[in-house]
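Engineer: Predicted model, plus sequence, below.
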Amino acid sequence: MGLHPGALPDFPWDSLTPYIARASAHPDGIVNLSVGTPVDPTPRVVREALAAAADAPGYPTTHGTLALREAVVDWFARRRGVSGIDPAAVLPTVGSKEFVALLPALLGLGAGDIVVHPAAAYPTYDVGARLAGATPMPADAVSDWAGNPAVKLVWVNSPSNPTGAVASREYLADVVGAARSIGAVVASDECYAELPWNEPFVSDGVASILDPAVCGDSHESLLAVYSLSKQSNLAGYRAAFTAGDPQIIAGLLETRKHAGMIVPAPVQAATVAALCDDTHVAAQREVYRARREVLSAAIREAGFRIDASDAGLYLWATRSENCWQTLDFLAHHGIVAAPGEFYGSAAANHVRIALTATDERISAAARRLVKAR
């Protein structure tokens, strides 16, 4: 029996329609910075791999090719400081959003179970709990849920969407310790990890939940979730994966086999190419860095304060007013951002401003903001 539509919140971006209409009336056109969808070309090395694998008449495996799983293992060792992952403990997913939405149900959670997620968070953590019939619980402090046996799943998101905050290894270790003591699973959404901007995260890297400094020598009860949408402009490919506890991965694999949740074979080949090529990731990071510098300077000039925003594709900004007032101000200048209320009541005075627009549109937004104050 499916959920009644009233059991889920309205799709938040639908509420932006009047702001988009108003911004679209600007003489120089709209600058839509409300959604983090890449606009730059998919790297040639990835497109060539996809094309070369286009002749794929047979069913691919749900577990993914060994080449894909080994590429994930190598990537974790090379880019994230995590070694010792068994290729069997890697599972490709159809993008990361479906995995976030379905994980509570795939773990068998239901009524009476609690799913913890950050207080300012991507809405799908909440939706996934509701889809399973479990109870979502927004909380940042470990003490808010530690020792509660009803907590079965804890989501962490570092770098954060929407705030761009990066969790320290010490904080993540506290989460892991508290979750293990009550038998809860920790799932870490890490899809912005290749986009750090500020120290110490540029030098030290963004910690994974699978980092030995976080979890010791065991991945028990842990899942790291990653997407290539951001680092490689692959949102249209739905290329993502999870890795971690071999027993949890085995259970997820079995369920996904029954449900036919399979990443297409050409996308699996493209994923391998993307993971094995660091050059395009570094180049794309510099594109975003330049856009970030232009936009952040203009946002501050317009009287905003930028909080957190240590990594990722967003600027978490405030004018110390309700986010809908800020959206009205931006729409008057032909700009659309995402209101903080999309991400929880704790975020009501912020807006999330994306870097995912062309250089020309970012420059247009910057010019308008500088003149706006």
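Structural biologist: Great, that's in hand.
Engineer: Every contact and neighbour count from this point should use C-alpha atoms.
Structural biologist: OK.
Engineer: wait, isn't P38 in contact with K230?
Structural biologist: Yes - look at P38 against K230 with CA atoms under 8 Å: they come within range, at 6.9 Å.
Engineer: Can you list the buried residues in stretch 106-126?
Structural biologist: 107, 109-110, 113-126 (16 or more other CA atoms under 10 Å).
Engineer: so where do the helices sit in the protein?
Structural biologist: 17-24, 44-52, 66-79, 97-106, 124-132, 169-182, 201-204, 212-215, 229-232, 246-259, 265-275, 279-301, 323-332, 359-372 (DSSP state H).
Engineer: What is the burial count for P38?
Structural biologist: 21 (other CA atoms under 10 Å).
Engineer: Against S363, how distant is it?
Structural biologist: Using CA to CA, to the nearest Å, P38 is found at 17 Å from S363.
Engineer: Could you do H333 as well?
Structural biologist: For H333, the distance to S363 (CA to CA) stands at 13 Å.
Engineer: ok, and here's another one to check against it:
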Amino acid sequence: MSALSSALPDFPWDLLEPAKAIAAGYPGGIVDLSVGTPVDPVPASVRQALADASDSPGYPLTAGTPRLRAAIAGWLARECRASGELGVLPTIGSKELVAWLPTLLGVGPGDVVVIPSVCYPTYEVGVRLAGAEVIRADSLTAIGPDRRVKLIWINSPSNPTGKVLPVEHLRKVVDWARERGVTVVSDECYVSLGWDTTPVSVLADEVTGGDYTGVLAVHSLSKRSNLAGYRAGFVAGDPALVGELLAVRKHAGMIVPAPVQAAMVAALTDETHVAQQRARYASRRDTLRSALVKAGFEISFSEAGLYLWATRDEDCWVTVDRLARRGILAAPGAFYGPAAARHVRIALTASDERVAAAADRLAEPLTD
């Protein structure tokens, strides 16, 4: 037997442990702005729905309950302006789907998957798990005439950069892919968090006109509803592709627990808590952005999402070390691709008190 893990890169967050230890030793404790894990409360209505469904002795439905499927479709129609007949499927968060999607769709050795030049590391992990080849590219011309391309990932708003792709770009990618029989998968986990612009879903009528052939969108409730601990996500789009995913996932036992499915219905049918959480993040974003700029950072993109993409035009690990010595932990751009080696990712997911502490520390000179 050969160890599958040998085909995978080092787990990035393990590489951050030395900097984390330095930051933890700072007077007043660490301000962890690296991972981006939610810290605010789960909405009361969602918790109540989870509790009410906790007596669930039977097996849940892999396809999701009728109520959940209706809630997902309704949310996509309202918030993503998707008016066509969608296939929808709940997933165990979004990371497991990203990691296994190429495999579940039959991508394998000899095939190519295109991912953004700077992106979430799990896209590449998923390609390696499938035994396929990765191409990092942000433009269709950079891909060239390679007929081995089977799947293309896009991510808007981007993690880590916060860049938002315009409607015209999304439409061009979809048209290009359809001409070649390539599947387009759009990671839209941050679509509810636009700041300087309003993100558009690949499923929006402006992009697909209600025809989802060859197109999938991945969504998560981790950020918009603070449900990272619930592992609640979904995929939607081409009914044929969603049907294929369902058929394989039923065999593999990839099932969202019944109480979590009930909690998802509550979260997807209430936008009040989303607006409240957006306001929290907006305030923290303003505080951190101002402090970073005053400290000599340039903020790139960061039009949407939960992060500020910042640079001092130096190696990202040098920046990580400088911040760690002031008790602030950031994610190095190197985690997200070779083209990101001079940036760091600053998460907005810390309490108001910790964000204020970070701002105070950034007022100190960032010298060795």
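Structural biologist: In hand now; what should we look at? What you see is a predicted model; the values in this text were computed from it and never measured.
Engineer: TM-score for these two?
Structural biologist: Overlay of the two chains. TM-score (TM-score structural alignment, normalised by the length of structure 2): 0.98; 366 aligned residues with a CA RMSD of 1.0 Å.
Engineer: Mind checking which of H333 and S363 of structure 1 has more residues around it?
Structural biologist: H333 (24 against 17).
Engineer: Which residue in structure 2 occupies the aligned position of that one?
Structural biologist: Using TM-score structural alignment, the partner of H333 of structure 1 in structure 2 is R326.
Engineer: cool, and R238 of structure 1?
Structural biologist: Checking TM-score structural alignment: R238 of structure 1 goes with R231.
Engineer: Its match reaches L97, doesn't it?
Structural biologist: No - look at R231 of structure 2 against L97 with CA under 8 Å: they stay out of range, at 11.1 Å.
Engineer: what do the two both touch?
Structural biologist: Here R231 of structure 2 and L97 have T91 as joint contacts, going by CA atoms under 8 Å, 6 or more residues apart in numbering.
Engineer: neighbour count winner among these two?
Structural biologist: Between R231 of structure 2 and L97, counting by other CA under 10 Å, L97 is the more crowded of the two (23 against 19).
Engineer: Show me what T163 of structure 1 lines up with in structure 2.
Structural biologist: Matched to structure 2 by TM-score structural alignment, T163 of structure 1 sits across from T161.
Engineer: residues near the nearest residue to that match once chain neighbours are set aside, how many?
Structural biologist: Leaving out its chain neighbours, the residue that sits closest to T161 of structure 2 by CA to CA, 6 or more residues apart in numbering is W309, at 5.2 Å. The criterion is other CA under 10 Å. On that basis, W309 of structure 2 has 26 neighbouring residues.
Engineer: residue contacts, the residue mapped onto W309 of structure 2 from structure 1?
Structural biologist: In structure 1, W309 of structure 2 lines up with W316, judged by TM-score structural alignment. Residues in contact with W316 of structure 1 (CA under 8 Å, 6+ apart) are P162, T163, G164, I306, D307, A308, S309, H350, V351, R352, I353.
Engineer: got it, and V127 of structure 2?
Structural biologist: A99, P102, T103, V113, E133, V134.
Engineer: how about the fourth one, what's its match in structure 1?
Structural biologist: It refers to V113 of structure 2. Match for V113 of structure 2 (TM-score structural alignment): V115.
Engineer: isn't that match right up against N148?
Structural biologist: No - counting by CA under 8 Å, V115 of structure 1 sits too far from N148 to count as a contact (11.3 Å).
Engineer: what sits against the nearest residue to Q231 of structure 1 once chain neighbours are set aside?
Structural biologist: Using CA to CA, 6+ apart and skipping the chain neighbours, the partner closest in space to Q231 of structure 1 is V281 (5.7 Å). Contact partners of V281 of structure 1, counting by CA under 8 Å, 6+ apart, are E194, Q231, S232.
Engineer: Can you tell me how far the first one is from I353 of structure 1?
Structural biologist: In this view, E194 of structure 1 and I353 of structure 1 are 19 Å apart by CA to CA.
Engineer: Just give me the neighbour total for R44 of structure 1.
Structural biologist: Neighbour count of R44 of structure 1, defined by other CA under 10 Å: 12.
Engineer: again but with V263 of structure 1, I slipped
Structural biologist: 24.
Engineer: In structure 1, what residue corresponds to T272 of structure 2?
Structural biologist: So, by TM-score structural alignment, T272 of structure 2 is matched to T279.
Engineer: and the gap between that match and A311 of structure 1?
Structural biologist: Distance, T279 of structure 1 to A311 of structure 1, using CA to CA: 19 Å.
Engineer: swap in A49 of structure 1?
Structural biologist: Counting by CA to CA, the gap from A49 of structure 1 to A311 of structure 1 is 29 Å.
Engineer: Give me the distance between the match of V113 of structure 2 and P149 of structure 1.
Structural biologist: V115 of structure 1 is 11 Å from P149 of structure 1, by CA to CA.
Engineer: again with V31 of structure 1
Structural biologist: Separation of V31 of structure 1 from P149 of structure 1 (CA to CA): 47 Å.
Engineer: between these two, which one's more packed in?
Structural biologist: V31 (25 against 14).
Engineer: so what's the closest residue in space to the more buried one that isn't next to it in sequence up against?
Structural biologist: Nearest non-adjacent residue to V31 of structure 1, counting by CA to CA, 6+ apart: I335, 4.8 Å away. By CA under 8 Å, 6+ apart, I335 of structure 1 lies in contact with A23, I30, V31, N32, L33, A365.
Engineer: likewise T62 of structure 1?
Structural biologist: T62 of structure 1 neighbours (CA under 8 Å, 6+ apart): L91, P92, L253, R256, K257, G260, M261, I262, V263.
Engineer: Thank you, goodbye.
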